[in-house]
Structure formats: structure tokens, C-alpha cells
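Participant: Sequence and predicted structure, then a few things I'm wondering about:
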Amino acid sequence: EEVFGPVMSVLRFSDQAEAIRIANDSDYGLAAGVWTQNLRRALDMSDALAAGTVWVNTYRAVSYLAPFGGYKASGIGRENGAEALAAYTQTKTVWLSTACEQPDPFVMR
């Protein structure tokens, strides 16, 4: 069952790779938080964590301009941002060539 918090768990880990394995060992991935003074670690962790939002040295920073939604079993689609519009659209691709070998019978001459 997905827990809505805020919830903070404190677990020991030996290195960054193990911390990522522990954090990603879940069926859910709505949001995650990283607290560090190391910018490289913040970016690496943000990239590796299977979560729709990763807050670094902050919590619950949101904007209607930024998409919000989870990974895995934490929802489908995104709220806010341009990505939210996808739920209201249907994409179609049309390929058209203006080079015709034969005259078009529907064009008046």
C-alpha cells in the first residue's frame, strides 16, 4: 500500500549505490528526497532514483508549470505542466507529399 506522508525512514547504507538500491526497492515512486552538500551526488542521485519528483535539500517545492506524477505504481500520467495536456489530446501523424506522378482528378484545370 502506498504511504502518503511526509514519511522519513533512516537506514544505514555503505555507499551511494546501495542507497539507490534501497530507495528503488519499492513498487512506488511518487517522490524522493536527497540531502547533501555535494552537487555531483545530488545530480547523480536525482538521475538514479526511480521517482517522478526528486527534491534536493528541500521538500514539497511545486509549481503549476512543472509536471508532477509518479513512477511505477504511483500513478499514470502527470499533473501540471505541458505534460498534463497529453491526457486531453490524441496525436495523429500525417505524411503528405506534394510531388505527384499523375494529375489529381479533383483539381480543376
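Facilitator: Looks like it came in fine.
Participant: make it CA atoms for all contacts and neighbour counts henceforth
Facilitator: Will do.
Participant: Give me the neighbour count for L43.
Facilitator: Burial of L43 is recorded as 13 neighbouring residues (other Cα atoms under 10 Å).
Participant: Second structure follows, compare the two:
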Amino acid sequence: MRIAREEVFGPVLSVIPFDDEEQAFAIANDSPYGLAAGIWTQNIGRALRGAAAMEAGTVWVNTYRAVSFMAPFGGYKRSGIGRESGQVAIQEYLQTKTVWIDMLGQTANPFVIR
């Protein structure tokens, strides 16, 4: 279904029938985009399974557009260009390096694990 495969930015509500939750998750993931997903359910187990199954950078359960500057925001697949906000966004600009310094002046045996 085309509406489920495209990245729609607008006030659109799609009602798509499905037989079981696995099929619902498959329909939601059958898209080259994955900015955000919404799950509306009273079943917390289904909500957690859906959040784990959704290929989206943000999953809202029984709410919409909850955001925080402390939480990373960004999409999966072809949605977005990485993460905004939160510690994860800062890590996008960092490069990790490990440095070992012998402060005791002793030459260590390089073949012994310390």
C-alpha cells in the first residue's frame, strides 16, 4: 500500500487492516523510510514488541510528538542524516582514541597482558 511506504509529512491518518501484530509490524517496516512510528494499544506487551520490531528512530506509544532535547531524534533507513539532540548526537562529532602512558618509568613486557 503506497501510503504505508512513503514518508508523509502532513495530517494524515492511515487505517490499514491486518490479521495479526506480526503482519502489522511487517506493513509498517515495508518502507525505505523510518523516521518515527506510533503504536496505539492497551496491551503493554504488544507495545514493547512493536517498539522493538519497528524500524524507526522514534516510537511513540499512546502518544504523539513527545520530544526532549536530552533524547536523540533521527530516523532509520533513508530518513534523516543521523541523530539530533542527546548525548548520541554529540558522539556523531567525536572520534575515539586510546592512549596508554607508563607513569612508573618501567619498560613493560609487551607479551604479557596487564
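Facilitator: Done, it's in. Bear in mind that the values here come from a model prediction, so they are computed numbers and not experimental data.
Participant: quick one: the helices in structure 1?
Facilitator: Taking DSSP state H, the helices of structure 1 run over residues 16-24, 39-48.
Participant: Now distance to E2 of structure 1 too, for those, in JSON lines please.
Facilitator: Listed next are the helices of structure 1 as JSON lines, based on distance: least, Cα to Cα, whole Å:
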{"stretch": "helix 16-24", "distance to E2 of structure 1": "14"}
{"stretch": "helix 39-48", "distance to E2 of structure 1": "21"}
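Participant: Of those, which is nearest T58 of structure 1?
Facilitator: Judged by Cα to Cα, the one of those that comes nearest to T58 of structure 1 is helix 39-48, at 11.8 Å.
Participant: hang on, the earlier thing: for the helices of structure 1, which one sits closest to V10 of structure 1?
Facilitator: Among the helices of structure 1, helix 16-24 sits nearest to V10 of structure 1 (Cα to Cα), with 10.9 Å.
Participant: Now that closest one on structure 2. Mean distance?
Facilitator: Here the mean offset of helix 16-24 of structure 1 against structure 2 after fitting is 0.3 Å, by mean Cα distance after the TM-score superposition for structure 1.
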